[in-house]
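Participant: just need the structure, nothing else, for what follows:
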Amino acid sequence: MIVPDVTDSFFSKIVEGVEHYTTPLGYMLVLCNSHHELEKEVQLLRQLADRSVDGVLLATPNVLPDEYGANSDFFQSMPLGLIDRGVNQRESGRLIIKEYEGAYRAVSYLLKKGHTHIGLIKEDTSYYQLEERYNGYRHALKDAGVVFKHENVAAASLTVEGGYHAAQQLLKQKKITAIFCSNDAMAMGCYRAIYERKYKIPEDISVIGFDGLSFSSFMTPPLTTVKQTVFDIGFTAAKFIIDAIEFPERRIPNKIFETKLSFS
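Facilitator: Modelled structure (predicted):
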């Protein structure tokens, strides 16, 4: 299995779901770190194929070159499962997460609470492009009659540090009363930036994250977050790849994962 960052809490939970399915079936998981780099992913794919592994799960933010795409000889010669938010076009084996709906629901909740100056901390261009979360934010504002403002959006890496620096940028605007973060790690950094300004959560500023990872319930106060079933995504991806290995004649289905707003 190839992941962009083995230290990332999101991918750790994905790997946990994969192992939970594969280990009882006698499969051994070999974990590789691509550091988000397409060149490294291609290198690892070649190396794993040379070692005659049964199949590969690839979690990637990248569009694969044609020679490794869904219609390539490589794809046909070795079972390859993708966890990629659909950036690589294919008709089957897609894991579809309702990210737009989750983001729209979160921002609509803040709007119903009376917030009209809502900041967004989103990913920069160096990582996964979470466009559906950004679209959900914008459309929720539009449907509520609230004008979208570019200055209310800050971009950074999808990390605690990234969230911290992006929140510092947003908090320079005194009107901001709520912040929607593109993942829970960013929300953790956002919390620190808010507390350094001597603000209280949620009395002064409300914060909502995205992912529903376990650490969010141990934040102070517990983080309200859009929960996605990260473990189940890994578990399902593992089922798809094992089915492709053991029953190559079968068509692998697509799977849709719901999201929900979770109040810890």
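Participant: rest of the way, CA atoms for contacts and neighbours
Facilitator: Will do.
Participant: quick one: list the elements packing against the lengthiest helix in the chain.
Facilitator: For the chain, the longest helix by residue count, based on DSSP state H, is helix 230-246. Secondary-structure packing of helix 230-246 (3 or more CA pairs under 8 Å, 6 or more residues apart in numbering; DSSP states H and E): helix 9-22, strand 56-59, strand 80-83.
Participant: to compare with the earlier structure, here is another sequence to fold:
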Amino acid sequence: MRSKMKDVAQKAGVSTATVSHVINGTRYVSENTKKKVYQAMRDLNYSPNFVARSLRSSSSKTIGLIIPAKEMDTSGFFFMSIAHSIEKKLKEIGYQLILSNSNEEIENEIQQINMFKNQMIDGLIMAPTYGDHSYLKEFEDQLPIVFIDRKPEGIDCDCVLVDNFKGTYEAMNHLIHKGHQRIGYISGPLGLTTSDERLRGYKHALLENNLQVDESMIVIDEASLEAGKKAMAFLLEQSKCTAVMIGNNILTLGSVVTLNKSKIQVPEEMAVIGYDNYEWTEATNPPLTIIKQPIHEIGEKAAELLLARLENPQKESSRVSLPSSLEIRSSC
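Facilitator: Below you'll find the predicted structure:
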């Protein structure tokens, strides 16, 4: 039997009015209480119904977009560039885009989705955060969803992804063919398909070239500037690697700061390959070799998939995998 709002309230130990305020964002509710309500919603597989939506006689011509940009994280530029491409594509046929940010927290993500539902959007594009997304099954047949950049857990929907495994694998082979055998790796937290596949590509390239995977040369930490600084400092002090592959942009930036501070000559003493073709990567000395993701194509394809889903809600889900490319500069 479908759970009701009062069931959520009872399980969370709050009033139904509080649950309503959390769902609709109509009044301040403490973060602790929000977490209790969201946990109760997940435990009960509860989602507000779509009666109001089904009674609507026409399209709102509005699409929602949720990105997971954290403060002081350069991924904000990545996702905003994708948002620009989505908006441009949607405008061509008279749709508008509403943007929201989960801040890489699933509770915020749920809140933003509920807000969008109340605004009667026609469809949703989102880069999912960490965690189980089976809660979306409740209404996936009523709200078309396209996932970008990351494949979510617990639900099968249209996705536009980048082949992170192949991109990292090819970058590693470039380093290996340059003669490097001890190659360090710096990654953000695992649990997202992007991070998981990049690490898998790193390890596969080593093993395919009969090189040992040395776990002491793999550093996994939060995706932040400080974490990148510390990770590179650790590799310089504790390992004998001659090259390093870095799994995202903010960690690359932090690593470069440490290399400069330590007066390490790149690439003579340490070859470096990072992720994403941000302008700053060309301004370093020397310019960084990077794995370039097809940012604009991600946005365009996501918009196309969502519009196709609106046109044919019953079609089978699609998974688009776009290639990245290795932009070779002077750092390796």
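Participant: so how far is the longest helix of the first structure off the chain centroid?
Facilitator: 17 Å (CA atoms, centre = their mean, to the nearest Å).
Participant: what does the following helix or strand past it rub up against?
Facilitator: Counting by DSSP states H and E, the next helix or strand C-terminal to helix 230-246 of the first structure is strand 255-257. Under the criterion CA atoms under 8 Å, 6 or more residues apart in numbering, residues 93, 94, 95, 96, 97, 98, 228, 229, 233 lie in contact with strand 255-257 of the first structure.
Participant: the same query, at a cut-off of 10 Å, please.
Facilitator: 92-99, 228-230, 232-233, 236-237, 240 (CA atoms under 10 Å, 6 or more residues apart in numbering).
Participant: thinking again about what came up before, the helices and strands packed on helix 230-246 of the first structure: which one's closest to residue 115 of the first structure?
Facilitator: helix 9-22 (28.9 Å; CA to CA).
Participant: now for that closest one, which elements pack on it?
Facilitator: strand 2-3, strand 56-59, helix 184-196, helix 230-246 (3 or more CA pairs under 10 Å, 6 or more residues apart in numbering; DSSP states H and E).
Participant: put together TSV for those, with mean neighbour count on each row.
Facilitator: Below are these laid out as TSV (neighbours: other CA atoms under 10 Å):
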stretch	mean neighbour count
strand 2-3	24
strand 56-59	23
helix 184-196	23
helix 230-246	21
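Participant: can you redo those as CSV with distance to residue 255 of the first structure?
Facilitator: Shown next, in CSV, are those (distance: least, CA to CA, whole Å):
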stretch, distance to residue 255 of the first structure
strand 2-3, 20
strand 56-59, 16
helix 184-196, 24
helix 230-246, 8
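Participant: and of the ones you listed, who's closest to residue 115 of the first structure?
Facilitator: helix 184-196 (16.8 Å).
Participant: the closest one: how far from the chain's middle?
Facilitator: 18 Å.
Participant: same question, stretch 193-201 of the first structure
Facilitator: 26 Å.
Participant: and the end-to-end length of that stretch?
Facilitator: Counting by CA to CA, to the nearest Å, you get 11 Å between the two ends of stretch 193-201 of the first structure.
Participant: what range in the second structure does that stretch sit on?
Facilitator: Counting by TM-score structural alignment, stretch 193-201 of the first structure falls onto residues 258-266 of the second structure.
Participant: what does stretch 148-159 of the first structure give?
Facilitator: Counting by TM-score structural alignment, stretch 148-159 of the first structure sits on residues 213-224 of the second structure.
Participant: buried sites along that stretch?
Facilitator: Residues 213, 217, 218, 219, 220, 221, 223, 224 are the ones in stretch 213-224 of the second structure that count as buried (16 or more other CA atoms under 10 Å).
Participant: now the fifth one. Nearest residue, chain neighbours left out?
Facilitator: What sits nearest to residue 220 of the second structure in space, not counting adjacent residues and going by CA to CA, 6 or more residues apart in numbering, is residue 187, at 4.8 Å.
Participant: ok, residue 98 of the first structure next?
Facilitator: In space, residue 98 of the first structure is closest to residue 258, 5.5 Å off (CA to CA, 6+ apart).
Participant: and that neighbour, what does it touch?
Facilitator: Contacts of residue 258 of the first structure (CA under 10 Å, 6+ apart): 96, 97, 98, 99, 101, 102, 227, 228, 229.
Participant: aligned partner of it in the second structure?
Facilitator: For residue 258 of the first structure, the residue aligned by TM-score structural alignment is residue 323.
Participant: swap in residue 137 of the first structure?
Facilitator: Match for residue 137 of the first structure (TM-score structural alignment): residue 202.
Participant: all strands for the stretch 1-150 of the first structure, in order.
Facilitator: 2-3, 32-33, 56-59, 80-83, 95-97, 118-123 (DSSP state E, counting those that start in this stretch).
Participant: could I get those as TSV with distance to residue 201 of the first structure?
Facilitator: Below are the strands of the stretch 1-150 of the first structure laid out as TSV (distance: least, CA to CA, whole Å):
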stretch	distance to residue 201 of the first structure
strand 2-3	34
strand 32-33	36
strand 56-59	34
strand 80-83	34
strand 95-97	29
strand 118-123	14
